[in-house]
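In: predicted coordinates and the sequence they were generated for:
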Amino acid sequence: MNTNSVQFFKTEESKPIPEDSDIIVAAWNLANPENIGKIIRLAHNLGASKALFIKDKEAHRESKIKKTAGFSFNQMAWEFISEEEFRQTLNSGYELAVLETCDGSTNIFTTKLPKRIVLLAGSESHGIPENIIDLSTCKVYIPMPGGCKSLNISNALSVAAFEWYRQQTAE
């Protein structure tokens, strides 16, 4: 049995993201450089237009990010930006959807997600600040029926981003 993903996807078709849809994958104030690398790779896998990391200043060793991001490190558009720059992104035709367990959040699998979306998840320990949540048009959570009620940020963004993709390509 051949388990090479490059070979596999040469024969298996993936539906393209519709032209009127776009996703920016974003993370708030991350502490772990491995999570940053994983999110860069996720954004590249998904075909996102970019990955944004909102933080006052980049304080991570690039080598640790690159190790986890792999090939995607140089192939995917990504950057560290300030909160002010992030707010400007929201004024460029994208709706903010926050992935957060907060008042008013709804199950991601039963919520219609925006076509042009900035999908934002919060830091590993503090989540997303309330003033940023207040800017969102959509608050979603991932249901967790098991005993643990949290996911690693890169895993949570993966679930949410591919749910957005599923919704955009559903017939």
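Out: Good, I have the coordinates.
In: going forward, measure contacts and count neighbours with C-alpha atoms only.
Out: Noted.
In: give the buried residues for stretch 59-78.
Out: Buried residues in stretch 59-78, defined by neighbour count with 16 or more other CA atoms under 10 Å: 65-66, 68-69, 72-73, 76, 78.
In: okay, one more to line up with it:
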Amino acid sequence: MTDDKNPTHTPKDAHYAKLRRAHRDRARGGPAPAADSRKKPPSRPAKPGPADRVRLYGLHTVEAALANPERRLHKLFATRNALNRLELDEAALPCPLELVEPRFLDSELGTDAVHQGVMLEADPLRARRLSDLGQSDLILVLDQVTDPHNVGALLRSAVAFGAGAVVTTSRHSPQESGVLAKSASGALELIPYVQITNLADALGEIAELGFQTIGLDSEGEGELEPSFAGERIALVLGSEGKGLRQKTRETVSVLARLEMPGAIRSLNVSNAAAVALYAARRFMGAKRAG
């Protein structure tokens, strides 16, 4: 029987007592609880790849690169499962294939890379110029947007809304890489990624090609939609933290803001670009319909 004055302690009681002691220790600046032995092991960085090549990974990224006639391919590494998911005919592949285990790709690409069982070694795409804009009526221009994840998302949105190019500076902008291509989810193969030396000069050249250059700025005097004019539009977006540089603000045709009635007054650059691209396409569609 259990004495009411001295009840028997159960394992559950001991567990909660341990938690209470740990809480008191933390409050007093004492020892923290022991680390969980099942804690995820530290991440390993990627190994350096062959010189003058890029390593592309992820199902959509590799599938798009394999289908791009402008991409010079060297070797495909894939697990059997990934090869089946890509639905590729091994006999018709445009480059040599090596079947591997997932741990091989982890060791080559680093444990943080979401490779989905596939990696492609290829040459970087050829450098593109403003002359490659062709008859594009809508482009994105980036003023030192440095995060490859953001630039990849921008490329994806640009393709989704039918933009003709993404223009950025050759310095303070990501070069072609596996991270950039994975974030773009295949879009890097579908749109010119134009890197220029001087952004102010490039904006002048873009304006001479008939583009209205609109800088997105939270302090812009007018809202974006009423600012649209003309047949060709270049949306100019600034870096993640500082926004547009002063020289860029002075060079664009107009500064405009995205009107946001909510408590948060700014968006991630890739989200802001998607909203602006949608608004520009709506304007162009209405103008053609009218």
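Out: Yes, it's here. Nothing here was measured: the structure is a model prediction, and the numbers come from that model.
In: TSV for the buried residues of stretch 59-78 of the first structure, including secondary structure and distance to residue 56 of the first structure?
Out: Listed next are the buried residues of stretch 59-78 of the first structure as TSV, based on DSSP: H, G, I helix; E, B strand; the rest coil; distance: CA to CA, whole Å:
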residue	secondary structure	distance to residue 56 of the first structure
65	helix	17
66	helix	20
68	helix	22
69	helix	22
72	helix	24
73	helix	21
76	coil	21
78	strand	15
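In: I'd like those residues as TSV, with distance to residue 168 of the first structure appended.
Out: Compiled in TSV, the buried residues of stretch 59-78 of the first structure are given as follows (distance: CA to CA, whole Å):
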residue	distance to residue 168 of the first structure
65	29
66	30
68	28
69	25
72	23
73	26
76	21
78	22
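In: widest-spaced pair of the residues you listed?
Out: 68 and 78 (14.1 Å; CA to CA).
In: tell me the centre residue of the first structure?
Out: residue 25 (3.3 Å; CA atoms, centre = their mean).
In: for that one, what are its contacts?
Out: Residues near residue 25 of the first structure by CA atoms under 8 Å, 6 or more residues apart in numbering: 39, 43, 48, 50-52, 118-120, 157, 161.
In: same thing but at 10 Å, please
Out: 39-40, 42-44, 46, 48-53, 78, 117-121, 157-158, 160-161 (CA atoms under 10 Å, 6 or more residues apart in numbering).
In: count the neighbours of the aligned partner of residue 33 of the first structure in the second structure for me.
Out: Taking TM-score structural alignment, residue 33 of the first structure has residue 148 as its aligned residue in the second structure. Applying other CA atoms under 10 Å, we find 21 other residues in the vicinity of residue 148 of the second structure.
In: isn't residue 148 of the second structure right next to residue 184, touching?
Out: Yes - when contacts are counted by CA atoms under 10 Å, residue 148 of the second structure is listed as touching residue 184 (9.1 Å).
In: joint contacts of these two?
Out: Common contacts of residue 148 of the second structure and residue 184, defined by CA under 10 Å, 6+ apart, comprise 154, 178.
In: next up, the contacts around the aligned residue in the second structure for residue 124 of the first structure.
Out: In the second structure, residue 124 of the first structure lines up with residue 240, judged by TM-score structural alignment. Residue 240 of the second structure sits next to 143-147, 150, 267-270 when contact means CA under 10 Å, 6+ apart.
In: swap in residue 122 of the first structure?
Out: 26-30, 54, 98-100, 128-129, 133, 153, 157.
In: out of those residues, which are inside helices?
Out: 133, 153, 157 (DSSP state H).
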